[in-house]
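> Below is the sequence, then the predicted model.
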Amino acid sequence: MKPPASAFPFFLRRARHMYVVCGVLAALTACHASMNTVTVAPTQSTLFYTYLIAHGMARGSVMSGEQNVAGVLRLANADKNAFLSVLTAERFPKKQNFYAASNALVLFLQEIDTNRK
């Protein structure tokens, strides 16, 4: 016995079946997809690279003459604190050490910006 004729041409009947299969698969994969989140937790490498960039910014501002004399001394102190805290976080990778190093780097960057003439 012959199957009933469809109103769609032959190639569109196949496409219709493919669309149905793809739709069902898409619905099933959407049900099982988990929500991935991006974390921006600092690592030893990112803290060290951030320190190097901030150190270069401080050096550039001193060499260009943008810092006053008292600002250079405060800048050197902030540089030393940031460097020691980054080294501590690199040697002892604990959450509080990363937090202290991040705070020291923020203070160092603020010191670079506030001491300009």
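Thanks, I have it.
> Every contact and neighbour count from this point should use C-alpha atoms.
OK.
> Just the element for the nearest residue to residue 86 once chain neighbours are set aside, please.
Spatially, and ignoring its direct neighbours in sequence, residue 86 is nearest to residue 101 (5.2 Å; Cα to Cα, 6 or more residues apart in numbering). Using DSSP states H and E, residue 101 sits within helix 95-114.
> packing partners for that helix?
helix 44-63, helix 69-91 (3 or more Cα pairs under 8 Å, 6 or more residues apart in numbering; DSSP states H and E).
> what's the most buried one of these?
Comparing these by mean neighbour count (mean count of other Cα atoms under 10 Å), helix 69-91 comes out on top with a mean of 18.
> this is the other structure I want to compare:
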Amino acid sequence: MAGSLKGSIGDAQARFLGWSVWQDANTNGVRKGGETLELMTHDRVAYATQPFTAIFRTITPDMQQTWQLAVGWSRTEPYVYLPRGSKTYVRSLESAELQRYTLHVDTPMTSQ
């Protein structure tokens, strides 16, 4: 994982884990520059000591944010958009059920 963020709101504490995928091109077991691969998700994994909602605004980038986290470990989905005629982005980050994604349907052996 690339790293983590942590913070607190009132009595609630939260930690976010960010994903990182890399290819050990030189087979030395250590990630070096140029070995990190592009990700297909902006989802995060979060841990919250209790459920909470946080609403705040950041200056750079100019963004109104709303975070809603469930207690314990959860996958969080981000949604970011720029309303028409506005300079302020709107971002939400919400706990979501765990899901499994398949990039394509399995190809039957008979079609090969």
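Received the coordinates, thanks. Note that the structure is predicted; figures quoted are calculated from it, not measured.
> And the TM-score between them?
Overlay of the two chains. TM-score (TM-score structural alignment, normalised by the length of the second structure): 0.22; 46 aligned residues with a Cα RMSD of 5.1 Å.
> To residue 113 of the first structure, which of the helices and strands packed on helix 95-114 of the first structure lies closest?
Proximity to residue 113 of the first structure (Cα to Cα) singles out helix 44-63 among these, at 8.9 Å.
> And for that closest one, what's in contact with it?
Contact partners of helix 44-63 of the first structure, identified using Cα atoms under 8 Å, 6 or more residues apart in numbering, comprise 67, 72, 75, 79, 82-83, 86, 89-90, 93, 101-102, 105, 108-109, 112, 116.
> circling back to that earlier point, mind putting the helices and strands packed on helix 95-114 of the first structure into JSON lines with distance to residue 15 of the first structure?
Below are these laid out as JSON lines (distance: least, Cα to Cα, whole Å):
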{"stretch": "helix 44-63", "distance to residue 15 of the first structure": "51"}
{"stretch": "helix 69-91", "distance to residue 15 of the first structure": "58"}
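> right, and the ones you listed - which one's nearest residue 13 of the first structure?
Counting by Cα to Cα, residue 13 of the first structure lies closest to helix 44-63 out of those; the figure is 55.7 Å.
> Around the residue nearest to residue 86 of the first structure, count how many other residues there are.
The number of residues packed near residue 101 of the first structure is 27, by other Cα atoms under 10 Å.
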